[in-house]
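Colleague: sequence below, structure please.
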Amino acid sequence: MSTTDDDLPPPMQEPVGVPPSPALAPQHEAVLAQLAREFLRERRVERRWRTAFRLFWLALAALLVYSVWLQGRLVTPSTAPHTALVEVRGEIAVDSDASAELLVAALKDAFKDQGAQAVVLRINSPGGSPVQAGIVHDEIKRLKKLYDKPVYAVVEEMCASGAYYIAAAADEIFVDKASLVGSIGVLMDGFGFTGLMDKVGVERRLLTAGENKGMLDPFSPEDPKQRAYAQAMLDQIHQQFITVVREGRGKRLKETPDTFSGLIWNGEQAVKLGLADRQGSLDYVAREIVKAEEVVDYTPRENVAERLAKRFGAGVGAGAVKTLRELAPIR
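Modeller: Next up, the predicted model:
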C-alpha cells in the first residue's frame, strides 16, 4: 500500500518560547555521580554510628544490671563467725567514698550480721566535714549499744581530724608505729584580695540584706566583729571535738597542753599519749582480739557500671540521647 505526504503525521515542533533541553555535559554527570556516592557514604556512616551508640548504651545497661546483681551477692549475711570490716578512706565529705550516708549503711549491715563477732574500722583518712564525722560517730555509739558488739579502729597511714573524731567511738584504736594520728582541731580558711584590688583599681560593690550576710567576703575588708564571731563558732566546734575525744578515750588519755592544739603524732607517740591503745594491723585484730580470722568487707564500693557512668557523665548521656533522636531512623 502506498502512502502520500498527506498521510504522514506532522513533524514534532518545540513549544513556543521553551528552549530545547540540552543533554548533560559529561563533567556534570560525573559531579552528580560523585555527590550521590558521597550521600550514600554519609548515610552508611550515620547508620553505623547510630548502631554503635545503641549497642553501647545497651551494653552499659546490661553491665549495670549485672553489677547490681553481683554486688548483691558479694556481701550476704553469714552465720559463720567472722570479723566485719568497714573502710574509712579518703576525705570525709558528702558525695565521697567516706560520706556519712555510705559509712552508716555499711555499719548497719555489719552490726546486723549475726555472724559478725566485732566491727573493725580500717581508717586511712585526713579528715573532713565535722558534720559527716559526727553523724558516723553517733551512729557507731548507737549501734554498739543496740547490738552489744565491740568496735575497733585500725589506722593505716593516717587518722587525722574528722577521721579521729570517728575513731574516738571505737573501743580500742590500733596503729602502726609510723601512722599519723591526731590533728584535733578545726579550721576555716580563705583568701583576702582587697590589697590586690586596690593596686589594679578594682572596686568591690556588694549589696546585702542583713549586715552580716557578706561575712568573710574575700573581696571586702575584714570586719573585726565578724572575724570574732567566726572564731567563736570554730571554738565551739573545737570544744565539741574535745568532748568527744575525752568521752571516747576516758582515763586512757594523757592530756598535755598540745593534745588539742591540732598537732599530729606518729603511732608510737599516739600510744604514749593515750590517743591510741597499741600497735596492730587488721589481721592481728581479727586473729588475736576478735578471735575470728575470716574478714568480711561490708564497705560499699562503686561497681564498674557506676564508674563508667561517672566518667562519661550525665551530659554525655543526654547529648547522645538527643543525637539519636535527631537522626533519621535506620532504614
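Colleague: hey, let's count contacts and neighbours off CA atoms from now on
Modeller: Fine.
Colleague: does A153 touch Y164 like I think?
Modeller: No. At 9.5 Å, A153 and Y164 do not qualify as touching, with contact defined as CA atoms under 8 Å.
Colleague: what is whichever strand or helix holds A270 packed up against?
Modeller: Assigned by DSSP states H and E, A270 belongs to helix 267-273. Helices and strands touching helix 267-273, by 3 or more CA pairs under 8 Å, 6 or more residues apart in numbering; DSSP states H and E, are strand 180-182, strand 278-279.
Colleague: could you say what helices and strands the first one packs with?
Modeller: To tie it back to what came earlier, the one meant is strand 180-182. Helices and strands touching strand 180-182, by 3+ CA pairs under 8 Å, 6+ apart, are strand 151-160, strand 264-266, helix 267-273.
Colleague: another one to check against the first:
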Amino acid sequence: MTEPQQPGSPGSDKSFPPSQDLWSQSAAPSGPRSAAQEPGWERATLEKLAFAALNEQRSARRWKIFFRFAWLLLIAALVFGAMRQASTGASKSTPHTAVVDVKGEIASGAEASAEFVVAAMRSAFEDEGSQAVVLLINSPGGSPVQAGIINDEIVRLKAKYNKPVYAVVEETCASAAYYIAAAADEIFVDKASIVGSIGVLMDGFGFTGIMDKLGVERRLLTAGENKGFLDPFSPQTEKQREYAQAMLNQIHQQFIAVVKAGRGDRLKTTPETFSGLFWTGQQAVEMGLADKLGNLDFVAREVVKAEEIIDYTRRDNVAERLAKRFGAAMGIGAAKALTSAGPQLR
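Modeller: Below is the predicted model:
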C-alpha cells in the first residue's frame, strides 16, 4: 500500500517549494499594499496635519493684519476730519463773511445746540479776516434755554469784537429761532419765509379717561404732592394747571423782552405780535420783525462787502455720527422723551 506523500518530501508536488509556509502565503494580501501599510505613513500624516495647521495660522494672521490696517485707516480718517474741522476758516488774513448755520431743532445734543452754535460763533468772531458774522437760520424753534444762551452770547461777542451780526432766514425762523435772530443787527428774509411765532407751549397727553373705560388703575407713588403732575396717566388739578400756566407766562415775557430789546424802534407792535402767530417774510418786514429781503450771497456782497463766504458751523465728526447711529441715539431719544414735557419755543 502506498503511503501519502508528505509535503516537502522528495516525491511531493513541485508547486510548493519546500521552504514556503502555506498559512503565511494565504494571509498575504493579493493586491497592492494600503497607504497605512506603506513605510513612513505616520510621518506623512503628521506632516500633512502640520502643514494644515500652519496654513490656518497664516490665514488667521492675514485677517488680523487686515483688520488692524482697517482700524488704522478709520483712525486716520477721524484724525484728518478733526484736523480739517479745526482748521475751518481757511486763511485768516483774507477778508471774508463768516457763516454759522442754525438749522433744525434748537436743543441740547442737536447740531443747533448752544454748545455747537456758540463754539462756531466764537471761532468766527476771533478770526481776524471775518468782516461780519451771518447766522443762516432755518429752524422751527426748540428750547428757550438753548436759544437764550445763544442770544446772550451774540450780545457779548458783538460788544467784545465790535463786529456786526446779521441773521439770514431761509425757509423758517420761528419761536426759539427768532429768539436767536432778535439779537442780530439786521434780519434778512425771503418774501415767502415763515417768521415769528413768539410764544411758548408745553404739550403732552392725558389718558385718564381711557384708563377708566378699560378699568386700569394707575398706581403712582410720589414724595411731594405735585411731583407727578405732568404724568399723563394721572389727573391734573386746577392748581397744577395754573402753576404750569404761570411758568409759561413768565418765559413768554422773557421772550417778549428779548425781542423788544433786539428790534427796538423798528418793531411795530400790534395785539397779535406776541400772540404766537407767524407771518411771511414780506409781512415780517412790514411789521418790523425783519429788516429787508435778501439771501446769504446778497448780504455778503452788498452789506458786508466781502463776497468770500467761509462756513464756521460746528458739525458732528465721523466718530460722533457713528456713536449716535450705533447706540447713543437710543439714549438721546430716551432723554428727549423724558424732557419733551418741558416748555418749548416752537
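Colleague: before we move on, the earlier item: make TSV from the helices and strands packed on strand 180-182 of structure 1 and add distance to R227 of structure 1 to it.
Modeller: Below are those laid out as TSV (distance: least, CA to CA, whole Å):
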stretch	distance to R227 of structure 1
strand 151-160	26
strand 264-266	26
helix 267-273	33
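Colleague: so which of these is the most packed in?
Modeller: With neighbours taken as mean count of other CA atoms under 10 Å, those reach their highest mean count in strand 151-160, at a mean of 26.
Colleague: which bit of structure 2 covers that strand?
Modeller: Mapping strand 151-160 of structure 1 onto structure 2 (TM-score structural alignment) gives residues 165-174.
Colleague: quick check, distance from that stretch to the centre of its chain.
Modeller: With CA atoms, centre = their mean, to the nearest Å as the basis, stretch 165-174 of structure 2 stands 24 Å off its chain's centre.
Colleague: mean deviation, it versus structure 1?
Modeller: When structure 1 is overlaid, stretch 165-174 of structure 2 sits 0.4 Å from its aligned residues on average, using mean CA distance after the TM-score superposition for structure 1.
Colleague: contacts for that stretch, please.
Modeller: For stretch 165-174 of structure 2, the surrounding residues in contact (CA atoms under 8 Å, 6 or more residues apart in numbering) are 132-141, 154, 158, 181, 184-190, 192-198, 278, 294-296, 346.
Colleague: try 7 Å
Modeller: Stretch 165-174 of structure 2 has contacts (CA atoms under 7 Å, 6 or more residues apart in numbering) with 132-141, 181, 184-190, 193-197, 295-296, 346.
Colleague: quick one on the thing from earlier: and K254 of structure 1, which of the helices and strands packed on strand 180-182 of structure 1 is closest to it?
Modeller: helix 267-273 (5.1 Å; CA to CA).
Colleague: against structure 2, where does the closest one fall?
Modeller: Counting by TM-score structural alignment, helix 267-273 of structure 1 pairs with residues 281-287 of structure 2.
Colleague: now the helices: where do they sit in the stretch 201-346 of structure 2?
Modeller: For the stretch 201-346 of structure 2, helices defined by DSSP state H, counting those that start in this stretch occupy the ranges 208-214, 238-263, 281-287, 296-298, 318-323, 329-339.
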